[in-house]
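[1] got a predicted model here, sequence first, then my questions.
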Amino acid sequence: MLMSNSDRAAKLHYMANGFRVLSPGDHVVCAVTGHRILLEDLRYWSVERQEAYATAAGAAEAMKPR
């Protein structure tokens, strides 16, 4: 039986120019909003924090001092 990656969160290692898939899946979860981000739509992430963001605004919000 073939396993599908649909509806499963991927585990990624974020690097400066891309990411490596550690565990297969079709999406990741935005660290700010909690929204699902399909891997093919993933554009924003933090290498330092190893987290993904759905939008540029979400990435900027995450970088604000707390």
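    Cool, got the structure. Numbering: from 1, shown residues only.
[2] for the rest of this, base every contact and every neighbour count on C-alpha atoms.
    OK.
[3] could you list which residues are in contact with the closest residue to Val21 other than its chain neighbours?
    Counting by C-alpha to C-alpha, 6 or more residues apart in numbering, the nearest residue to Val21 once its immediate chain neighbours are dropped is Leu12, at 4.6 Å. Leu12 makes contact with 19-23 under the criterion C-alpha atoms under 8 Å, 6 or more residues apart in numbering.
[4] alongside the first one, take a look at this:
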Amino acid sequence: MLMSHLPRAAKLHYMANSFRVLSPGDHVICAKSGAAIPLDELRYWSVAAQEPYASAELSTEAHLAQ
């Protein structure tokens, strides 16, 4: 099977201290800024909202808006 090397957004399930890859990819899209976040740089997400954030500030903004 040929593997594609094109950038592709992953689909993840966010848990308390980790995430599980549901659909492979090399990044996710920040729910607040729309920025691509490489999976190896992903540090902030919401388990309740099941969405990733590019920074602690954006994560806090999202949490306060709930």
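    Right, received. Where do you want to start? Note that the structure is a prediction, hence the values are computed from the model and not measured.
[5] report the TM-score for the pair.
    The TM-score (TM-score structural alignment, normalised by the length of structure 1) is 0.92; 66 aligned residues with a C-alpha RMSD of 1.3 Å.
[6] just list the residues touching Ser23 of structure 2, thanks.
    Under the criterion of C-alpha under 8 Å, 6+ apart, the contact list for Ser23 of structure 2 reads 10-12.
[7] in helices, which of those fall?
    With helices identified by DSSP state H, none of the entries of the contacts of Ser23 of structure 2 belong to them.
[8] turn those into JSON lines, columns for distance to Ile29 of structure 2.
    Below are these laid out as JSON lines (distance: C-alpha to C-alpha, whole Å):
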{"residue": "Ala10", "distance to Ile29 of structure 2": "9"}
{"residue": "Lys11", "distance to Ile29 of structure 2": "10"}
{"residue": "Leu12", "distance to Ile29 of structure 2": "11"}
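[9] overlap between those and structure 1?
    Retained in structure 1 by both residues aligned by TM-score structural alignment, their matches' C-alpha atoms under 8 Å are the following of the contacts of Ser23 of structure 2: 10-12.
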